[in-house]
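# Kindly return the folded structure for what I paste below:
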Amino acid sequence: MRASRLISLLLLLQNRGRMTADQLADELEVSVRTVYRDLEALGAAGVPLYGEAGHGGGYRLLDGYRTRLTGLTADESQALFLAGLPGPAAELGLGEVLMTAQLKLWAALPAELHERARLVQERFHLDAPGWYAQADETPHLAAVAAAVWDRRTVWVRYRRWKAPTEVERRLQPYGLVLKAGRWYLVAAADGATARTYRVDQILELRCLEEQFETPEGFDLAAHWQDRLADFHARLHTAQATVRLSPRGVARGGEQLGQAFARAVAESGTAEADGWTRASVPIESLDHAHGAFLGLGTDVEVLEPPALRARLAATARELADRYGAPAS
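You can find the predicted model right below:
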């Protein structure tokens, strides 16, 4: 651990020039006293650095000195693929590795590219989770990731939506996917075809000694895309005919998603009063009932009759409730 920190300290001084002990302590998340000990150790090892006292002082390397400790390790090269996602990297136990990899990469860049790289870090930031989604608790994520790396079978106790709600499975973990801030495990249970499991629904996990080989030709990204296509195909099982006000057309796309917006654009026909008639996909009567209520008076459902009747009944109930004087 200390050796890794000494390398990080050395690379910080090489990349940024003069830095105070306080600045180094903040970057390395250690005490100032630890920084002084590390600087002394580097000096004793022959690294030409010196300190300057007073305002504007600090520690820096002798002009022209550059370390050759910039070769990336296997872990660091893997972490670079998550360079835009420090949160997920930390969740997988690669946070410190990622920082070291970035410092090494920075040290390896020609001087003329330093400013461009700095501007990228300064001007772009990726925050994957949605606005209204709270981060899932994933206490077993690091263990799952280790099993994926090592190709080890795991035993899990898993919570699912249908009865029995808690099941036990022996899984061969093929890979992990991060989708909209939520982690999913793609794994096969006892030689079956690969399925998807939410990592936050793993209640208990044990890593077994048994190792496995991923099936020849298995492609994690292709498997995930196939799963998404199948999900969307099964998501919308019926159609509804609706009339939308101009505001309803805009709000419908924002609130009900791309499939709704695409259907309105493809099937919509303008009517004399400025409204648009369209055929749109729906998941179920229950889901459509809540979704269309969210559009208020900017939508009129024409078909199916059961959905129209249900919305009408809800509207009457609301009118009765809010029409009565408050007690």
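# CA atoms for contacts and neighbours, from now on please.
OK.
# where along this protein do the helices fall?
For the chain, the helices defined by DSSP state H cover 2-16, 21-28, 32-44, 74-80, 86-91, 95-108, 111-123, 141-150, 220-235, 246-256, 258-267, 285-293, 305-323.
# which of the residues in the fourth one are buried?
To tie it back to what came earlier, the one meant is helix 74-80. When burial is assessed from 16 or more other CA atoms under 10 Å, helix 74-80 yields the following buried residues: Glu76, Ser77, Ala79, Leu80.
# As TSV, these with distance to Lys162 would be great.
Conversion of these to TSV gives the following (distance: CA to CA, whole Å):
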residue	distance to Lys162
Glu76	41
Ser77	41
Ala79	37
Leu80	39
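# on that earlier part again, so which of the helices of the chain is nearest Val177?
Val177 lies closest, by CA to CA, to one member of the helices of the chain: helix 220-235, at 8.1 Å.
# one more, for comparison:
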Amino acid sequence: MLLLLQARGRMTARELAEELEVSVRTIYRDAESLHAAGIPLYGDAGPAGGYQLLDGYRTRLTGLTAEEAETLFLTGLPGPAAELGLGQVAGAAQLKVLAAMPAELRERAGRIAARFHLDAPGWYSDAEETPHLAAVAEAVWTQRALRVRYRRWREPRDVERTLHPYGLVLKAGRWYLVAGSGERIATYRVNQILDSSEGDSFDRPADFDLAAYWSSYRADFLARRQRGEAVIRLSPSGVERFPDNYAADVVKAFAESAGEPGEDGWVTGTIPMESAEHSAGELLRLGPDVEVLEPAELRARMTDLVNGLSRIYAG
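As a prediction, this is how the structure comes out:
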């Protein structure tokens, strides 16, 4: 209760009960016990009431278990923190927490930091250059508008926008800015910001949930990306290589639809398809270990690509 009130300010008994998964009666009883113990905890009745600590009161960091100490240092991500310009700050914070811990917990937490490392980008791609990331992060933190020149995939390519930055997301080594633009909320690749300058302050929507927005955005992206289905055959080698070359949803779709191997060992299954152009380029990674059966449009595009390669290499 003390840590919650210290971090969030005033909270009602019901809010505390829901957060701590206890009854409201338990909150009333514990509040009385804390007050009797000399903790400056005050409660006000009414719609605007609730419990709060006297301004300036701070409780010491106590009760940290060994597992909590280890998990705390798993959340310290030196790579992303450094990209945001917070590398030294994150390191200093960890040192302060370590110094406040008992010797046993300090040893276990230090062991975690020494034995686990996060490398976000995939094997076949490097982290993107994001020269404006620190400026974007500062605008997110201080709730300042951003005037940007942004390069998008459709014409006109370079556009100017005034954005209200709500949050940053790191996905597979790529940074995305979630921001209000006019009447809508949109997602922007930070590395596609060509110029940026800080604008006036703005009010961030109180009910905006970054994690919920990103989950919805990701689901919508996958739905828009999968415009159809393709039936393919994979050789035994292709089946083995398939998970290393394609997204998890594509691999899962093939595995769930695949039949038994034929006499030649090849397996037939169905995968989601974005477009004939895109899917042909993706499937070409497997070379002779994949055959497209349907749709005819995708098979024709594969034929064109293979014929083009044959003309290049046949001579």
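# Let me see the TM-score of these two.
The TM-score (TM-score structural alignment, normalised by the length of structure 2) is 0.72; 245 aligned residues with a CA RMSD of 2.2 Å.
# How about Ser245 of structure 1: what's its closest non-neighbour residue?
Spatially, and ignoring its direct neighbours in sequence, Ser245 of structure 1 is nearest to Trp275 (4.6 Å; CA to CA, 6 or more residues apart in numbering).
# burial measure for the corresponding residue of structure 2 for the one you found, as a count.
By TM-score structural alignment, Trp275 of structure 1 lines up with Trp266 in structure 2. With neighbours defined by other CA atoms under 10 Å, the count for Trp266 of structure 2 comes to 20.
# cool, and Leu82 of structure 1?
16.
# Turn the helices of structure 1 into CSV, including distance to Ala135 of structure 1.
As requested, the helices of structure 1 are exported to CSV (distance: least, CA to CA, whole Å):
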stretch, distance to Ala135 of structure 1
helix 2-16, 30
helix 21-28, 26
helix 32-44, 34
helix 74-80, 21
helix 86-91, 11
helix 95-108, 18
helix 111-123, 24
helix 141-150, 13
helix 220-235, 21
helix 246-256, 21
helix 258-267, 24
helix 285-293, 24
helix 305-323, 34
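# Highest mean neighbour count out of those helices?
For those, ranked by mean neighbour count under the definition mean count of other CA atoms under 10 Å, the leader is helix 95-108 at a mean of 21.
# Over in structure 2, tell me which residue corresponds to His100 of structure 1.
Not quite, residue 100 of structure 1 is Thr, not His. Aligned counterpart of Thr100 of structure 1 in structure 2: Ala92 (TM-score structural alignment).
# Can you tell me how far its match is from Leu98 of structure 2?
As judged by CA to CA, to the nearest Å, Ala92 of structure 2 and Leu98 of structure 2 stand 10 Å apart.
# Pro88 of structure 1 matches what in structure 2?
Applying TM-score structural alignment, one finds that Pro88 of structure 1 aligns to Pro80 in structure 2.
# Please report the distance of its match from Ala93 of structure 2.
Computed with CA to CA, the distance linking Pro80 of structure 2 and Ala93 of structure 2 is 15 Å.
# same deal with Pro78 of structure 2?
In terms of CA to CA, Pro78 of structure 2 sits 12 Å off from Ala93 of structure 2.
# Leu286 of structure 2 now?
Between Leu286 of structure 2 and Ala93 of structure 2 the computed distance is 47 Å (CA to CA).
# Also Arg218 of structure 2?
32 Å.
# Check Ala135 of structure 2 too.
Here the distance between Ala135 of structure 2 and Ala93 of structure 2 works out to 22 Å (CA to CA).
# Could you find the counterpart of Val249 of structure 1 in structure 2?
Checking with TM-score structural alignment, Val249 of structure 1 has Val239 as its match.
# if I pick the closest residue in space to Val231 of structure 2 that isn't next to it in sequence, what's in contact with it?
Counting by CA to CA, 6+ apart, Val231 of structure 2 lies nearest to Thr270, which is 4.5 Å off, once chain neighbours are set aside. Listed by CA atoms under 8 Å, 6 or more residues apart in numbering, the contact partners of Thr270 of structure 2 are Glu229, Ala230, Val231, Ile232, Ala253, Phe254, Ser257, Ala258.
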